[in-house]
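Peer 1: whatever this is, show me its structure:
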Amino acid sequence: MERHSQDSASTQTFVRLDEVDRKILSLLQQDASLSLDQIADRVGASKTPVWNRIRKLREAGVIRRQVAILDPEALGLEACFFVLIRTSEHDREWAANFLQALRERPEVIEAHRLAGDIDYILKIQVRNARAYDRFYQSLIGEVKIHNVTALLSMEEIKSTTALPIG
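Peer 2: Now for the predicted structure:
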């Protein structure tokens, strides 16, 4: 594993991975509860070098954190809405208030600032349409928003947290 700058104009660096690093990361993306012995066995290496690689990947920020992925339906959170937001406000104070409002709402499971006609897209996971409406009313009561479009997901076709590191 080596760190490299993307280009001379960029301060962002990326980590160059070898085949063993990629195998380790692929395994961890599929099941982070695998034991060190299981990972070492599957990548064809011994335990200590695998542990050192995982430690270095964490230190380099490649592995941000390890979490349990829960089933929303098993928790009664059956409605997933994608919320498209347009705003006429673009100053720092508005953005800070908007970010704070999103961070305080656990039903917002993703938020992205976009290029193009839509300023933000949110992924909201709630029990039902009434719960979404409570979220919506609360948000617009706190932050000025020009236009909101909510799209209800009828079926999740693909969902993954695994990045294409192949």
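
Peer 1: switch to C-alpha atoms for all contacts and neighbour counts from now on
Peer 2: Fine.

Peer 1: any idea how far the most centrally placed residue in the chain is from L70?
Peer 2: For the chain, the residue nearest the mean C-alpha position is E110 (6.4 Å; C-alpha atoms, centre = their mean). Spatial separation of E110 from L70 under the definition C-alpha to C-alpha, to the nearest Å is 15 Å.

Peer 1: to compare against the first, here's another:
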Amino acid sequence: MLSVDLDLIDKKILELIQHDASLSVADIADRVGLSSSPCWRRIKRMEEQGVIQRRVTVLDRHALGLNFEVVASVKLQLPTRENLEKFESAIDGWSEVVECMTVTGAVDYIIRVLTLDMQAYDDFLRDKLLSLGLVSDVQSRIIVNVSKRTTAVPLALVEETNSGN
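Peer 2: Model (predicted):
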């Protein structure tokens, strides 16, 4: 069930901006068949509703020399509320960690880490992750190749309403 009302035009707007946030309101309006003012109001409404969280630029990590990517499973020694909060607070301050997810199963977290090379990842493990004193196990998986990565939400799965604001 939708937490907000979205019609076909809203979905078209979202599809456009999630693939290119640099589009002007005039460009978006033209592509969805609206004038600029109603298009701007729709975008503002979706921002206020939290559907649009923020607009960002996606960088090429390889062009920046960040060629070593790891997905690591992290198990805490004791997953208490206090330890979970300490871990998440620490992770929040580490730029190498680009994603952190609490998961079910044998581990507590899955993190995605970007570094320059294997030595930098080893330094991250020793100097940051393991020095917290909270972690009992880390299983690291080095990413060899990424065949698909997107920031796009699958809007085709979202049901439309007929509200048309």
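
Peer 1: returning to that earlier point: state the distance from the residue nearest to the centre of structure 1 to D119 of structure 1.
Peer 2: E110 of structure 1 is 14 Å from D119 of structure 1, by C-alpha to C-alpha.

Peer 1: so where do the strands sit in structure 2?
Peer 2: Secondary structure of structure 2 (DSSP state E): strands at 68-76, 97-102, 109-115, 135-142.

Peer 1: L6 of structure 2: which of those strands is closest?
Peer 2: strand 97-102 (27.8 Å; C-alpha to C-alpha).

Peer 1: by how much does the closest one deviate from structure 1 on average?
Peer 2: For strand 97-102 of structure 2, the mean distance from the matching residues in structure 1 following superposition reads 0.3 Å, by mean C-alpha distance after the TM-score superposition for structure 1.

Peer 1: residues touching that strand, excluding its own?
Peer 2: Contacts with strand 97-102 of structure 2, where a contact means C-alpha atoms under 8 Å, 6 or more residues apart in numbering, come from I91, D108, Y109, I110, I111, R112, V113, L114.

Peer 1: repeat that for stretch 106-114 of structure 2.
Peer 2: In this structure, residues lying in contact with stretch 106-114 of structure 2 by C-alpha under 8 Å, 6+ apart are 66-76, 79, 96-103, 121.

Peer 1: circling back to that earlier point, export the contacts of strand 97-102 of structure 2 as a markdown table, with columns for distance to E47 of structure 2.
Peer 2: Written out in a markdown table, the entries for the contacts of strand 97-102 of structure 2 read as follows (distance: C-alpha to C-alpha, whole Å):
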| residue | distance to E47 of structure 2 |
| --- | --- |
| I91 | 27 |
| D108 | 32 |
| Y109 | 29 |
| I110 | 29 |
| I111 | 28 |
| R112 | 27 |
| V113 | 29 |
| L114 | 30 |
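
Peer 1: how about S35 of structure 2, what's its match in structure 1?
Peer 2: In structure 1, the residue paired with S35 of structure 2 is S46, using TM-score structural alignment.
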